[in-house]
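Q: Sequence plus predicted model, see below.
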Amino acid sequence: MVLAKSKKSVGLGNQLMKDRFGKGKGADRKRVGAVTRIDHSTGQEYITNDRAEAGWVKMRSVTEQGALDEFLATAELAGIDFTAEKTNNVRIIHTDQRNPYLLTAAEERVVLGKQKALKSRLTVPRRPHWDETTTPEELDRLERESFLQWRKGLAELQETQDLLMTPFERNLEVWRQLWRVIERSDVVVQIVDARNPLMFRSEDLEAYVKDVDPKKENLLLINKADMMTFMQRKAWAKYLKSAGIAYRFFSAHLAKEMLNAQASESEEEEEEEEEAGPSSSGAPLKPEEANEESRDDVGGEGAQQREDDNELDTRILTVSELEEMLLQYAPKDAGPDRKLQVGLVGYPNVGKSSTINALIGAHKVSVSSTPGKTKHFQTIHYSDKVILCDCPGLVFPNFASTKAELVVNGVLPIDQLREYSGPATLVAQRIPRAFLEATYGIQIRTRPLEEGGTGIPTGDELLSAYARHRGFMTQGLGQPDRSRAARYILKDYVNGKLPYVTPPPGVDDAQEFNRELYDISHLPAKRQAAVTAAMEELTVNGDDNASLLSDMVPLPQGPKSEKLDKAFFKAGQGSAGHLSRPFNYKYTQQGMAEAEGKQLSGRKLRTMIALEKGIDPKDVQMASGKKHFKGGRKGRGKRRGNVVDGDD
């Protein structure tokens, strides 16, 4: 029986139209506002939609844009119209020989030479001149024009010279925060990462500070100096001092630990005084002494080197020493009521907020491991004499060899990473294989030398070993999830779990420069006990100071070659050097079972025993009682049932 058509039912086409153009739909396509712009080439006016954006969108850090997004942003700054054209730009990448996202040694030397010649053209945007007669509209127009010319100059430098540049900050609002910080500050402190100070330093920023006011001073504060050994700090101090750069070493992590230790000691002393009265055990440690005790010599130097570490050039400053040093930059002609204003500038995730927290001794500035946490410059009254100005972290224009270098230096966010093979390969090249295996408790399988291997694990080999160890597998095929493993390893590298310090210019052997970093003391606490126990078993002649990065001569052959040679030249056989089975026999089920040492039985076992004893296998078959091994010539007559013709 055919039912009547329901009046409430709606066809598929009507439902789609209703869902698209129904009530309340298409609000995003409505023209909510309009802006009148002028085409400077023709002088005609045209109307375009004004995008309604939230307040946080304007301050959003933009460090990397696609070709289309960069073109649209440039057109918006210029206020001109454009015409789109479709082009065909296809690039084929071969990954069988080397990682296409990294440079070879020869290519890197050429790029570094070209970067050194054109380094003077890397500038920061200047704020146009203004005074009290300048209106806000005029200042905004001048700032946009100046910023547009600056971006065009960098784009021309990148295109004409065929150089890769860092994804510098492209948001004008972020640069405006920097301009305000420079204009207000008496001394501008560039906070850089100790693992690569020159990467995070902007020379043109120091020149711009002097252009604004020659009385302003610059200071390079090398944070995270606890990740360096004494010899590394000494090498960097020698280079910076010869270059005439004002610098100081600092560690926000050590300063925080010192403050926590002092707070706990003061609480314990108060409890002891309340219980047993004044203590006669001795005076409490001074901040300098507490910092010296809390800071270990990461390289394992003796007492003489600890005395040398007290020198100002290589010493890691305490909080009180840093405050006294900043007060030396106070203007001499300032009044008694004027406070010293210190501007803190630097790349994202170099520790600006952590430095302020260490200075004030409380969590006043939000801290995050994601680059670009601070969005506006913050003014903090540190004391009666000092005011701190924290500028949002921004990426200054600089030359870069590869984008992988920016990722491992913490400039680009790892969670937004798309291409992971380049950064992972860079980590595998910098960190020794033994230290990686000891840190994660894994075994990295590399290609043998005779099969084209280099002895250094590739990025895919490192990621595959880590993914199998952690159980990171893809859905469906069950292959190692290298993308997920790369995020864990890269975050460990950026956070300092995998230590590495870039050598200063003039030091070519980076492996020898970082040799002292790869000992047992730099392993995680959970891995130190296991590695120490294993090293005690392998210790020879009481050498307890054995380094994981020892001078070990690699084996001439890999395990695969040794296995093939052992089977090919097997002893005890007259046919040595000749294969008795096909080459692919070991990949069959029988060959795999034989390789695993499966026990033979039956006639196969008797045949094997006969061959080992030099007896003919046919004699063993004749002595057997089974019908399958009966010898003798068979009759040639026709069979009639079970009787052969010719039998009686």
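A: Right, received. Where do you want to start? Numbers count the residues shown, from 1 in each chain.
Q: can we go C-alpha only for contacts and neighbour counts from here?
A: Fine.
Q: separation between Tyr46 and Glu289?
A: Distance, Tyr46 to Glu289, by CA to CA, to the nearest Å: 70 Å.
Q: same check, this time on His129
A: With CA to CA as the criterion, His129 and Glu289 are 49 Å apart.
Q: quick one, which of these two is more surrounded?
A: Legend: neighbour count by other CA atoms under 10 Å for His129 and Glu289, higher for Glu289 (12 against 9).
Q: any idea which helix or strand carries that one?
A: Taking DSSP states H and E as the criterion, Glu289 maps to helix 287-294.
Q: Alongside the first one, take a look at this:
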Amino acid sequence: MPPHRKKPFSAKQKKEQLKAKKERKRQRTQHDDDSPNSANNGSEEDTDVLKLNEQPANITEKGYDPNRYRLHFAQDTKKAINKRKEEASQPLTFLPEEALELDTDDVYRPGSVLDMPKRPPWRHNMSKHELLSREEAYFKRYLDDILAQHRVDELSYVELNLETWRQLWRVLEMSDIVLLITDIRHPALHFSPALYNYVTRDLGKALVVVLNKIDLAPPALVVAWTDYLKNKFPELHIVHFTSFPKDSTERNEDPRKAINKRRKGAYSAMGPQQLLQVCEEIVQGQVDLASWHRDMVEDSAPDTGDATGSEVKVEHEEDFSYKAHQKYRDGVLTIGCCGYPNVGKSSLINGLIGRKVVSVSKTPGHTKHFQTIFLAPTVKLCDCPGLVFPSLIPKPLQILAGIYPIAQVREPYSVVGYLTQRIPLHTLLRLTHPNDDAPGEGSKWSAYDICEAWALKRGFLTARVSRPDVYRGANSILRLAVEGRLCLCTRPPGYTVHKECWELHPQTREIAELQEYHRRSVGCPSDLLAELSQESDGEEEEDSEDEGEEEEGGLATQNPFLLLADD
């Protein structure tokens, strides 16, 4: 029986939950009116902590708090939100491709106070109360130092939940190899140099960076990011990875049956063999990895339709024992998985095992607690909840990277504007300007116009007066971007100037062949943008679409994301 099985949630309990939520909101509003903001350098508005993904407190067994590791972000002030709304109505300035180039030094400012929080020194004879009190005091000083030099509105979203940082500290301590999972679309955003220095220098352990979701980026960009990370961080080991659930459902099958199949279905992944080779290189024979290799060969056998396989041991841990790390304890290799929310840590584990063993979701912060999975008798994986390191990246880019839950975004229009400035949404989505009958090359587009035009195209209307539901249109565009249908890929420094060289690089063809092979094995995802563009379009637009595909040399049939990636 899986742990923490949900119990029935009655309507009475739901009413009590809503009542408590209203009471907290009332107290927060009263606090905003009565107290000054000491953390915002004299601002009149209060920057409260926004707690996301709240779960009912009484749905699980006694003693387990489902909200212990939820995301904690600094709440945006009303003044900042109103300012972004005003900017969203201004005409947009479209930026060149160089605007997508991103360096890790610009994001994290190495050597500054934005360094990651580290566990303070501790001794084995400390009591639990003494240890937790020391960590709380240290974390409070750490946040105070950051807020003393940076205003809240210029800081990016950063994890403010100490419990989640404790999870990371424990994973780093008990692991022999640390896996840092990053999204290939935003590696500079997801790779913290402070974590690299802490793992390789302070802890003296190997750090493996997994460039996940490589099917969402052009092969040349994958090679360029790999070269950039290897040259700047020489002690890194880099693995290319992507994972998909195998689609064994039929088109006319009942959707409810299809969902049940996918819940326990098989996973197909590209990259487990490369990860095994890297681990063998690091371990150098000190741990027997033959069982891992044998299980991988069995998983690569032809699919017989049985997704149950052998039993996988999954342990959920709540309290931790603070023990000194012993390398390869009991002949078992411990691999710790960490990274930002929504980069695919749980999907990577499912891909390594070959079937679903941990829950996955598109909502950031879905993994709520530390869990241990035995990949093989001598290989143990530790999955840590995703957390956000302190940085100075624009908040719209964090939202587009899937770090912040889209359903919780209070002002999505400026994020759509940030996206439109870098990829031509009005062209890709074939939008008509709301104030003009002609397609919008010559029209002056604003972020609000993009959202309104998309709402009209998709038929998003308000209930009573049937006006365009602009908020829903903006929300829909953001979800397309996070899912990879609208492909916003950042570039390493200097990529635009040497783009042709990267496209002709020998490894580029190898990555392209791997992507195509994996795409054929799991079934290529449907081109959602093509389906959306065909709706409500006439025959003239369909003819122009066919001509456009011929001019691109058939790229749309090979990879539905390549046309979007080439801005």
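A: Okay, I see it. Model, not experiment: these values are computed from the prediction.
Q: tell me the SS of Ala269 of the second structure?
A: strand (DSSP: H, G, I helix; E, B strand; the rest coil).
Q: all strands of the first structure, in order?
A: 34-38, 45-49, 187-193, 217-223, 247-250, 316-317, 340-346, 378-381, 386-390, 639-640, 643-644 (DSSP state E).
Q: Could I get the contacting residues of the residue nearest the centre of the first structure?
A: Geometric centre of the first structure, nearest residue: Val408, 2.7 Å, by CA atoms, centre = their mean. Contact analysis of Val408 of the first structure by CA atoms under 8 Å, 6 or more residues apart in numbering lists 423, 427, 490, 493-494.
Q: Kindly report the same for Ser202 of the first structure.
A: Applying CA under 8 Å, 6+ apart, we find Ser202 of the first structure in contact with 396, 398.
Q: now swap in Ile399 of the second structure and tell me
A: Per CA under 8 Å, 6+ apart, neighbours of Ile399 of the second structure: 405-406, 415.
Q: which residue in the first structure lines up with it?
A: Matched by TM-score structural alignment, Ile399 of the second structure corresponds to Val407 in the first structure.
Q: Distance of the residue nearest to the centre of the first structure relative to Gln479 of the first structure?
A: From Val408 of the first structure to Gln479 of the first structure the distance is 25 Å (CA to CA).
Q: And Val35 of the first structure, by the same measure?
A: As defined by CA to CA, Val35 of the first structure lies at a distance of 53 Å from Gln479 of the first structure.
Q: These two: which is more packed in?
A: Neighbours were counted for Val35 of the first structure and for Gln479 using other CA under 10 Å; Gln479 has more, 13 against 10.
Q: what's the burial count for the nearest residue to the more buried one once chain neighbours are set aside?
A: In space, not counting the residues next to it along the chain, Gln479 of the first structure is nearest to Met473; the distance is 5.4 Å by CA to CA, 6 or more residues apart in numbering. Met473 of the first structure: 17 surrounding residues under other CA under 10 Å.
Q: My read is that Met473 of the first structure contacts Asp481, right?
A: Yes - Met473 of the first structure is within contact range of Asp481, at 4.8 Å (criterion: CA atoms under 8 Å).
Q: Find residues that contact each of these two.
A: Common neighbours of Met473 of the first structure and Asp481 (CA under 8 Å, 6+ apart) are Ala467.
Q: roughly how far apart are the residue nearest to Lys58 of the first structure when sequence neighbours are not counted and Pro348 of the first structure?
A: Leaving out its chain neighbours, the residue that sits closest to Lys58 of the first structure by CA to CA, 6+ apart is Glu173, at 6.8 Å. Per CA to CA, Glu173 of the first structure is found 16 Å from Pro348 of the first structure.
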